[in-house]
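*Asks:* Next come a sequence and a model predicted from it.
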Amino acid sequence: MTSTSRPAASVPVTPSDEVADALEAGRPVVALESTILSHGLPPGRNLRVGERLEDTVRAAGAVPATIAVLDGRALVGLTRPQLERVCAADADLDKLSARDLGPALAGGTSGATTVASTSVLAHAAGIGVFATGGIGGVHLPAPGETATWDVSADLGVLGRVPVLVVCSGMKSILDIPATLEVLETGSVPVLGYGVDEFPAFYLRSSGLPVPHRVDDPEQVAAVVAAHRALSPSGVLLANPVPETAEMDRDLHDRLLAEGLEKVARAGTTGADVTPVLLEHFHTASNGVSLDANEELVVANAALAARVAVELAR
């Protein structure tokens, strides 16, 4: 059994020497996204978190592969100068989802990869395990609205790319029940790691049940291997934020209500909604949400590496 998924049709990806050697030898590799670094964390802290994530994956016995597009090259595994470039205050990188990869590669531009595009590039390189903070999903309607057509591309990619995505659920600023319904429609198995209720990013529980509970990396690896033998879709492993880093629920709910009002007043739509809401959380919580974000993504990287090790046995 290996930690890789079957690569898609030939895609111009460039693995680092470390990643290429690990893949050739069948050693476990864990993909990491770059949007959390370039768009989700402030300069300085983002580089420290990027290094911490890679160190965490290595400490658990796997090879980290931070992914980004630089100058039209899809890089799977970044050198130190490349990681510094992604995290630079003046980097001005585009935010690339799956649909943006073709134009970026053909046009020679640079960008950070989201959950969707990281999954696509990881699969193209032959990597089957990916750790992130939270996935995108169905957006909550703005105040005064009853529904929204704003659905993240992450969900569509999970339904067609056989990568295990380890996260802390979807961001709690999203419509979690609707997002879980879309994942069900896409035949994506949703696993709760050591919990019976689905996590909500900053919060350990959304109050919604998880379809399937798993309690150790060996069990996760068995589920992933069995699923891959039957289906082309990915698998979602929801790992709750560590208890010591969980946000106070009352603070969370107040910040979410304020953020949605701010989005509605500004007429913000589409891909701009999430950055505005997250920035409100970061500033209005005096950094509490940033601390939670860092700790949960590090915990997810550690768990992903442990699962990748089991898959590679």
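*Replies:* Perfect, I can see it now.
*Asks:* For the rest of this, base every contact and every neighbour count on C-alpha atoms.
*Replies:* Noted.
*Asks:* which residues in the stretch 101-250 of the chain form strands?
*Replies:* Under the criterion DSSP state E, counting those that start in this stretch, the stretch 101-250 of the chain contains strands at 111-113, 129-131, 164-167, 190-193, 212-214, 235-238.
*Asks:* got those as TSV, with mean neighbour count and distance to Ala226 columns?
*Replies:* Shown next, in TSV, are these (neighbours: other Cα atoms under 10 Å; distance: least, Cα to Cα, whole Å):
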stretch	mean neighbour count	distance to Ala226
strand 111-113	28	28
strand 129-131	30	15
strand 164-167	29	12
strand 190-193	24	14
strand 212-214	18	14
strand 235-238	26	11
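*Asks:* A further structure is provided below for comparison with the first:
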Amino acid sequence: MIDNTFLDIHPDVKAALVAGRPIVALESTIISHGMPYPDNVATALEVEKTVREHGATPATIAIIGGRLKVGLTEEEIEHLGKTGLGIIKTSRRDLPVILARKMDGATTVATTMIIAAMAGVKVFATGGIGGVHRGAETTFDISADLQELAKTDVAVVCAGCKSILDIGLTLEYLETQGVPVLGYGVKTMPAFYTRESDFQTDHQIDTPEGLAAVMKAKWESHLRGGIVIANPIPKQHSMAKDVIDQAIEQALKELDEQGIKGKESTPFLLSRVKELTGGDSLKSNIALVMNNARLASAIAVEYSKK
């Protein structure tokens, strides 16, 4: 744990840290920007419940009133969900301003990793990581998540990178940065709403114990940086590839026509894909988040034994 005057650790999380019990970090951008109210609050609370049921302590991370919160109250989760897009989507570059101005911020994958690492939490469950956006060869639009994975010692359990991104270039970037991409029971990189893509993970590992062993080996050998654990969406919730691809192409076309750029791109695309799929993508999104929370809890349990 890092001594940080801005850091507030929830009593339940602090007790788990002191006792060496398993903890799973959870992000807050999915609450404020990833889903509509009240689905966002209900999902956040259900994810926390799932983590507890699988033997770990949930630590939802956000910034409230300029304080870095590791573990939220139900009232704080409700606040994030109700305020929605009024909460600032906070990446690494935004952190000092949000802290100095005592504002509220919803943490991305990158900032959740940063704050989790400050508290000493090693396992983080999310939906999908950010990555290299399509057309990045001209826009240079690359998520800060990838650079954070290169230097922050947290394992991120996800359903791959968001399928609105360029999966191949995302994997190339991670390889360049030395970030292991481990497929949980699969050889191909999951594509968020679907279980497979045309791209390979670095290694297939079939058990939570095996994944925890890789984490231990990486960090005890002083190899800095995170690990991507790619956990495919359950088969019964996977969407048809042609349906989701068509919706993404339409959403990307509208994004370009409306001139939406930067941090507003992903919320727009996810919202538009939800509309174009009649809400099916939201159901899949919720299912994959729950699935990742279960796996992250199992990994945290195993890692706590090491």
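*Replies:* Yes, it's here. All of these numbers come straight from a predicted model, not from anything done at the bench.
*Asks:* Fetch the TM-score of the aligned pair.
*Replies:* Once superposed, the chains reach a TM-score of 0.97 (TM-score structural alignment, normalised by the length of structure 2), with 304 aligned residues with a Cα RMSD of 1.3 Å.
*Asks:* hang on, the earlier thing: in a markdown table, list the strands of the stretch 101-250 of structure 1 along with distance to Ile173 of structure 1.
*Replies:* Output for the strands of the stretch 101-250 of structure 1, formatted as a markdown table (distance: least, Cα to Cα, whole Å):
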| stretch | distance to Ile173 of structure 1 |
| --- | --- |
| strand 111-113 | 20 |
| strand 129-131 | 20 |
| strand 164-167 | 15 |
| strand 190-193 | 19 |
| strand 212-214 | 23 |
| strand 235-238 | 16 |
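*Asks:* show me what contacts the counterpart of Ile167 of structure 2 in structure 1?
*Replies:* Residue pairing (TM-score structural alignment): Ile167 of structure 2 is matched to Ile176 of structure 1. Contact analysis of Ile176 of structure 1 by Cα atoms under 8 Å, 6 or more residues apart in numbering lists Gly137, Val138, Met170, Ala200, Ser206.
*Asks:* correct me, but the third one touches Gly134?
*Replies:* Think Met170 of structure 1. Yes: using Cα atoms under 8 Å, Met170 of structure 1 is in contact with Gly134, at 4.7 Å.
*Asks:* Just want to know which of the two has more residues nearby.
*Replies:* The residue with more neighbours, out of Met170 of structure 1 and Gly134, is Gly134; 26 against 23, by other Cα atoms under 10 Å.
*Asks:* any idea how far the counterpart of the more buried one in structure 2 lies from Leu80 of structure 2?
*Replies:* Alignment note: Gly134 of structure 1 maps to Gly128 in structure 2; criterion TM-score structural alignment. Gly128 of structure 2 sits 20 Å away from Leu80 of structure 2, going by Cα to Cα, to the nearest Å.
*Asks:* Quick one: neighbours of Leu211 of structure 2, just the number.
*Replies:* Neighbour number of Leu211 of structure 2 under other Cα under 10 Å is 24.
*Asks:* I meant to write Thr148 of structure 1 there.
*Replies:* 12.
*Asks:* just checking, what residue in structure 2 corresponds to it?
*Replies:* Looks like Thr148 of structure 1 aligns to Thr139 there (TM-score structural alignment).
*Asks:* Same check on Asp216 of structure 1?
*Replies:* So, by TM-score structural alignment, Asp216 of structure 1 is matched to Thr207.
*Asks:* What residues does Gly159 of structure 1 make contact with?
*Replies:* Leu183, Gly186, Ser187, Val188, Pro232, Ser233, Gly234.
*Asks:* what separates the alignment partner in structure 2 of it from Arg93 of structure 2, distance-wise?
*Replies:* For Gly159 of structure 1, the aligned residue in structure 2 is Ala150 (criterion: TM-score structural alignment). The gap separating Ala150 of structure 2 from Arg93 of structure 2 is 16 Å, by Cα to Cα.
*Asks:* and if you look at Gly131 of structure 2?
*Replies:* 17 Å.
*Asks:* With neighbour numbers in mind, choose between those two.
*Replies:* Gly131 (27 against 10).
*Asks:* quick one: the more buried one and Ile142 touch, right?
*Replies:* Yes: in this structure Gly131 of structure 2 lies within contact range of Ile142 using Cα under 8 Å: 5.8 Å.
*Asks:* okay, now Asp21 of structure 1: neighbour count?
*Replies:* So Asp21 of structure 1, with other Cα under 10 Å, has 13 neighbours.
*Asks:* what about the alignment partner in structure 1 of Asn285 of structure 2, neighbour count?
*Replies:* Residue correspondence to structure 1 (TM-score structural alignment): Asn285 of structure 2 is matched to Asn293. Using other Cα under 10 Å, Asn293 of structure 1 has 24 other residues around it.
*Asks:* Okay, buried residues for the host helix or strand of Asn293 of structure 1 please.
*Replies:* Asn293 of structure 1 is located in helix 288-312, with elements delineated by DSSP states H and E. Using 16 or more other Cα atoms under 10 Å as the burial criterion, the residues of helix 288-312 of structure 1 that qualify are 288-290, 292-312.
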